[in-house]
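Enquirer: this is a predicted model, with the sequence first.
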Amino acid sequence: MPDWIRDTVWWQVYPLGFVGAEQTVRRGMATAHRLDQVAAWIDYAADLGATGLALGPIFASSTHGYDTIDYLRIDPRLGDDSDFDRLVAAAHGRGLKVLLDGVFNHVGQDFAAFRAVLDEGPSAAQAGWFHLTWPEGTNPGDVPDHRCFEGHRALVTLNHDHPEVADHVVAVMNHWLARGADGWRLDAAYAVPRAFWTRVLPRVRAAHPEAYFVGEVIHGDYAGVVAETGLDSVTQYELWKAIWSGLNDRNLFELAHALKRHDAFLEAFVPMTFVGNHDVTRIASRLADIRHLPHALAVLFTVGGTPSIYAGDEQAFRGLKEEREGGDDAIRPAFPPSPDDLAPEGWPTYRLHQDLVALRRRNPWLHTARTRTLHLTNTAMTLETRGDGHRLLLALNLSDEPTEQPAPGARGLEAGQADLLSAPAGRIRLPPHGWAILAAEA
């Protein structure tokens, strides 16, 4: 991994939703220079403590951004190359790296190579870019049977064994890295043959050795994917699920089990960690008891990994993901013109994020830290996080009663609320539904 990722906390934005763009592109639509609306929030992200801006899809598409039609052109609903350059300059000017979203498993049906196939039939020069079946009697203009992404016929799966597909992806990645991007999130990386990334990534790294590559992997053998693809990291969905599920079910054994697996992943790579993103119900809506939102955040910012904050979660935005057409709309809302227009009730959560991100940045060793469970019941937990000769403790209480919990070597409160029963303490007292992060003797 590049050295800079050690200090990175991402602020993730889904641009098409963030700027209130039209849901579909109309023919002849004029370019709308809306990326400046994202740039207007860079100071807000930097003040939050973020050191990276992780963008959702920004390339020309027909609808939601994941049906790309031109990887080398900014979506006209967002702007053009000049708008992109200004956004990158604004981010870099405040010390934020820029991560782009590369949808290289599939394309939209208006992707130029697929349109050529429709126009010219099986003889099209780029027919080999896709997995196509041509029924007898097919005529030019007919849509052939084709592999698609998870049953969505409008998302045409690329043929990743075709060398021209690999060449195109390499060219796209290099183009935007040369324009100032610092890395790529690889959408649906789990659906792409692993050998494809081994053919693509070394060629990109040769030109951009400081670039960072994280793959979207929802489940499966995370460490195996990293080892076999050459990715720097993958998304840690296991931990995401265990955080909110363990809190909701008051079953901290689930969280402890996930953290043990998380430590095993850290032996091989540093996962991208999160409690929310553009594909899942907002954490403030997911939690059954909003009093446990700080608990979720305290876990996120005290365990190993590269943390990512989904824009709006730091203001306790709510939104339910639904499995229907338009089911992502609630979790991908338009933002107001400036942070000054945000509702006042969200700012306490913002300040909590600031405090925890600041703690994280004061302790860069947390990036690769390991976690050990010192005390565990269904509703109470004390965790020890250790690395590079440093040590922190995290204590959680989910019950309606105060708890006394072991906190060996605790010497001071870093965040939250707790009474140290001695200093250095062997035990602490947490209020009902309380949490605390404590400095501890190494």
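Expert: Thanks, I have the structure now.
Enquirer: can we go C-alpha only for contacts and neighbour counts from here?
Expert: OK.
Enquirer: what residues are up against the residue nearest to residue 167 when sequence neighbours are not counted?
Expert: Excluding its sequence neighbours, the residue lying closest to residue 167 (CA to CA, 6 or more residues apart in numbering) is residue 200, at 7.7 Å. For residue 200, the contacting residues are 166-167, 169-170, taking CA atoms under 8 Å, 6 or more residues apart in numbering as the criterion.
Enquirer: and residue 200, what helix or strand is that in?
Expert: For residue 200, the host element (DSSP states H and E) is helix 194-207.
Enquirer: coming back round to it: buried members of the contacts of residue 200 into PyMOL, please.
Expert: This is how PyMOL selects the buried members of the contacts of residue 200, with burial counted by 16 or more other CA atoms under 10 Å:
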select buried, resi 166+169+170
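Enquirer: state the distance from residue 101 to residue 85.
Expert: Note on residue 101: its distance to residue 85, by CA to CA, to the nearest Å, is 16 Å.
Enquirer: ok, now which ones touch the residue nearest to residue 108 when sequence neighbours are not counted?
Expert: When the adjacent residues along the chain are set aside, residue 108 lies closest to residue 67, with 4.0 Å between them (CA to CA, 6+ apart). In this structure, residue 67 makes contact with 61, 106-109, 154-155, judged by CA under 8 Å, 6+ apart.
Enquirer: apply 7 Å and report the result again.
Expert: The neighbourhood of residue 67, defined by CA atoms under 7 Å, 6 or more residues apart in numbering, consists of 61, 107-108, 155.
Enquirer: please report how far it lies from residue 305.
Expert: When distances are taken as CA to CA, residue 67 and residue 305 turn out to be 30 Å apart.
Enquirer: just the helices in this structure please.
Expert: Chain-ordered helices for the chain, with DSSP state H as the definition, fall at 15-18, 35-39, 42-48, 81-93, 112-120, 163-178, 194-207, 222-229, 237-248, 252-266, 283-286, 293-302, 347-362.
Enquirer: export those helices as a markdown table, with columns for distance to residue 9.
Expert: What follows is the helices of the chain, written out as a markdown table (distance: least, CA to CA, whole Å):
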| stretch | distance to residue 9 |
| --- | --- |
| helix 15-18 | 18 |
| helix 35-39 | 18 |
| helix 42-48 | 10 |
| helix 81-93 | 13 |
| helix 112-120 | 36 |
| helix 163-178 | 20 |
| helix 194-207 | 22 |
| helix 222-229 | 21 |
| helix 237-248 | 16 |
| helix 252-266 | 17 |
| helix 283-286 | 18 |
| helix 293-302 | 9 |
| helix 347-362 | 8 |
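Enquirer: here comes the other one, which I'd like you to weigh against the first:
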Amino acid sequence: MNRAGIIHTQQHHHLYLTSSHEAIIRIQVPKGEGVNVTVIHGDPYNWKDGSWQATHTEMKLLQTDDLYDYWSTSVSMPYSRMRYGFKIETTTEAFFYTERGFYTERPAEISAYFCLPYAHETEVFSPPTWVKNTVWYQIFPERFANGDASRNPDTTLPWGSESPTPDSFFGGDLEGVIQHLDYLQQLGITGIYFTPIFEAFSNHKYDTIDYLSVDPHFGDEDTLRTLIQESHKRGIRVMLDAVFNHSGYYFAPFQDVLQHGENSRYKDWFHPFELPLQPEGDRPNYETFAFVSSMPKLNTKHPEVRQYLLKVAKYWVEEFDIDGWRLDVANEVDHDFWRSFRNEVKNLKQDVYILGEIWHQSSPWLQGDQFDAVMNYPLTDAIQGYALHQQSSQDAQIALTKHVMSYPASVNAVQFNMLDSHDTARVLTTSNENKALVKLQYTLLFSFPGSPCIYYGDEIGMAGENDPGCRACMIWDETKQDKDMLAFLTQLIALRKRHSAFGTYDELSFLHSEDPAVLHYQTSTADETLYFVFNRSLETKSITLPKENQEQWIDLFSETTISPTFSLEQESFRVLQLKRTS
């Protein structure tokens, strides 16, 4: 076989701890080689009569993509340390794979084996347990509801009277959210993610003026405290958004540098190429977010900047009991700052959820020392590739498998999964107003590990192109709401909460499909097995259930029994539960 295709790196997607006495080990081998894989493992100090006392544990084929088979197993470490290697067998040969390469005979000396020196409890990835069962609702505060007109900016427009623009205001505030908490509770929401609420110049508030004050257009500290308390009464967690990569133009230290240049005590808080600063033109002479002169990049290496921002991080946790931080442009801030950030907030409240805005593969931030999760746009891309861009079910399976296998299961369980956000076109718009495909995508989203999020208004059929179109005023006139979509998402959320194999399962098995438009897979826990099948095409498809207990499958949405072979209408799906017999 092609030994160059055998990969084990000891990085966290190949080796990770579930406790200080148990580890998950994975290895990739070339697809379809017909191998058996065994992991040889043991305590490095456990010798008897000059022989290392090792255990042989068979590995299980976990997933397959276009290039690799992914094998996995769990091993125990009574003394929290381990040496290990692999025995790989084909029909014609058997050999051993270790840190030092390949051997035809099992190495007698343990120095050749992979080494886990000691499994410290502090190195176990331990995200908050509540997150994997949370259904989020993202709110752009300026556009959700106007509950206190006395706080309206002078230029406030009547609610929903115009299409949004980059600088328009409609008076949305925190009181408006408080007045609609019962609505969110009835929908089934258990977490609210707010885009920034701190004092800022713009309507989006990503250009912070004062990180320690609620924007007066949104309310005050008492309003926020009431919102959080009322949310918690309803079982709803609250996550705030912070921008530590850059400040706003009117942030006092930046204004000081603009005014005093070389003589400003804050000049090292930022990254000037030269002084005085020159905000005008396409390329300001200081580092910024992108090339936006009103968003100067902060120097998070500077001791005073770090002290200030860490004070901010602790303040809103300690004083207001927030449940999470979403961190804007997180991949452009240094890792050392994020390690300090995590230590500070976790010491105050251990189960605070730390979510980084990163759009790409994010392993360096998800080792357990920085973030709990990132915004899972790669999953969004994989779902849209199949549902909207005519990607075959086989290619979709490959994309989904590569993504899931790039992280430990403990990471996947708390990723922040969404179909759209304030930074993208709305899902109804990307779906060309096709509500059937919106429902199909949401069911896909909710069926995968992670913490799903609904962007405000998607549940009642709001559409909108990229910013600013995706930031329109929430529609509260019930005669203009899509009640069918609202009922569907309410039911979907309820099913996710009710069924252990719906998103938080133990095993995922993709099933082969001859039809490029049909994607199907099974999920299972100790309590149940679910079968998901999707048909994104414009044709009705004939589906045959897996052979086991064919007559025992029940449709979760209709609560009816399904025959072994059934028709799946165009642009539709089924979620079926295996009815277990005693």
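Expert: That came in fine, so what should we check first? As the structure is a computational prediction, the values presented were derived from the model and not from experiment.
Enquirer: TM value for the aligned chains?
Expert: Comparing the two superposed chains by TM-score structural alignment, normalised by the length of the first structure, the resulting TM-score equals 0.88, with 420 aligned residues with a CA RMSD of 2.6 Å.
Enquirer: compare the contacts of residue 67 of the first structure with the second structure and list the overlap.
Expert: With both residues aligned by TM-score structural alignment, their matches' CA atoms under 7 Å, the contacts of those that the second structure also has are 61, 107-108, 155.
Enquirer: can you find the partner of residue 148 of the first structure in the second structure?
Expert: For residue 148 of the first structure, the aligned position in the second structure is occupied by residue 288, per TM-score structural alignment.
Enquirer: what's the match for residue 518 of the second structure in the first structure?
Expert: With TM-score structural alignment as the criterion, residue 518 of the second structure pairs with residue 380.
Enquirer: what about that match, how many residues nearby?
Expert: Neighbour count of residue 380 of the first structure, defined by other CA atoms under 10 Å: 23.
Enquirer: quick check: it touching residue 400?
Expert: No - using CA atoms under 7 Å as the test, residue 380 of the first structure is too far from residue 400 to be in contact (11.1 Å).
Enquirer: tell me the residues of the second structure aligned with stretch 79-89 of the first structure.
Expert: Using TM-score structural alignment, the residues of the second structure aligned to stretch 79-89 of the first structure are 219-229.
Enquirer: show me the contact partners of the matching stretch.
Expert: Taking CA under 7 Å, 6+ apart as the rule, stretch 219-229 of the second structure contacts 173-175, 178, 214, 238, 320.
Enquirer: how far does that stretch sit from its chain's centre?
Expert: Relative to the chain's own centre, stretch 219-229 of the second structure is displaced by 27 Å; criterion: CA atoms, centre = their mean, to the nearest Å.
Enquirer: show me what residue 248 of the second structure lines up with in the first structure.
Expert: Under the alignment (TM-score structural alignment), residue 248 of the second structure maps onto residue 108.
Enquirer: what's around its match, how many residues?
Expert: Here the number of neighbours of residue 108 of the first structure (other CA under 10 Å) works out to 24.
Enquirer: how deep is the closest residue in space to residue 236 of the second structure that isn't next to it in sequence tucked in, by neighbour count?
Expert: Nearest in space to residue 236 of the second structure, with sequence neighbours left out and distances taken as CA to CA, 6+ apart, is residue 190 at 4.2 Å. In terms of burial, residue 190 of the second structure registers 21 neighbours under the definition other CA under 10 Å.
Enquirer: next up, the contacts around residue 190 of the second structure.
Expert: Residues counted as contacts of residue 190 of the second structure (CA under 7 Å, 6+ apart) are 134-136, 235-237.
Enquirer: count the neighbours of the nearest residue in space to residue 113 of the first structure that is not next to it in sequence for me.
Expert: Leaving out its chain neighbours, the residue that sits closest to residue 113 of the first structure by CA to CA, 6+ apart is residue 126, at 5.8 Å. Burial of residue 126 of the first structure is recorded as 18 neighbouring residues (other CA under 10 Å).
Enquirer: residue 126 of the first structure -> the second structure?
Expert: With TM-score structural alignment as the criterion, the equivalent of residue 126 of the first structure in the second structure is residue 266.
Enquirer: surely its match is in contact with residue 255?
Expert: No - judged on CA under 7 Å, residue 266 of the second structure makes no contact with residue 255 at a distance of 9.3 Å.
Enquirer: what about the match of residue 148 of the first structure, neighbour count?
Expert: 22.
Enquirer: repeat that for residue 341 of the first structure.
Expert: So residue 341 of the first structure, with other CA under 10 Å, has 9 neighbours.
Enquirer: do the same with residue 343 of the first structure
Expert: Summarising burial for residue 343 of the first structure: neighbours were counted as other CA under 10 Å, giving 10.
Enquirer: what's it aligned with over in the second structure?
Expert: Structural alignment (TM-score structural alignment) places residue 343 of the first structure against residue 479 in the second structure.
Enquirer: residue contacts, its match?
Expert: Residue 479 of the second structure touches nothing, counting by CA under 7 Å, 6+ apart.
Enquirer: now do residue 347 of the first structure
Expert: Residues touching residue 347 of the first structure, when contacts are defined by CA under 7 Å, 6+ apart, comprise residue 315.
Enquirer: how much space is there between it and residue 121 of the first structure?
Expert: Going from residue 347 of the first structure to residue 121 of the first structure by CA to CA gives 57 Å.
Enquirer: same check, this time on residue 63 of the first structure
Expert: 25 Å.
Enquirer: now residue 208 of the first structure
Expert: Taking CA to CA as the measure, residue 208 of the first structure and residue 121 of the first structure are separated by 38 Å.
Enquirer: more neighbours, these two?
Expert: Applying other CA under 10 Å to residue 208 of the first structure and residue 121 shows that residue 121 carries more neighbours, namely 20 against 16.
Enquirer: ok, the aligned residue in the first structure for residue 210 of the second structure - how many residues close by?
Expert: Residue correspondence to the first structure (TM-score structural alignment): residue 210 of the second structure is matched to residue 70. When neighbours are counted by other CA under 10 Å, residue 70 of the first structure registers 19.
Enquirer: isn't residue 70 of the first structure up against residue 111?
Expert: Yes - under the contact definition of CA under 7 Å, residue 70 of the first structure touches residue 111, with a separation of 6.3 Å.
Enquirer: which residue in the first structure lines up with the residue nearest to residue 236 of the second structure?
Expert: With TM-score structural alignment as the criterion, residue 190 of the second structure matches residue 51.
Enquirer: all strands for the stretch 101-250 of the second structure, in order.
Expert: With DSSP state E, counting those that start in this stretch as the criterion, the stretch 101-250 of the second structure has strands at 101-103, 114-116, 136-139, 191-194, 198-200, 208-214, 237-242.
Enquirer: typo on my end, the stretch 451-582 of the second structure
Expert: Secondary structure of the stretch 451-582 of the second structure (DSSP E, counting those that start in this stretch): strands located at 451-455, 507-510, 518-524, 529-535, 541-544, 553-555, 560-562, 565-568, 572-578.
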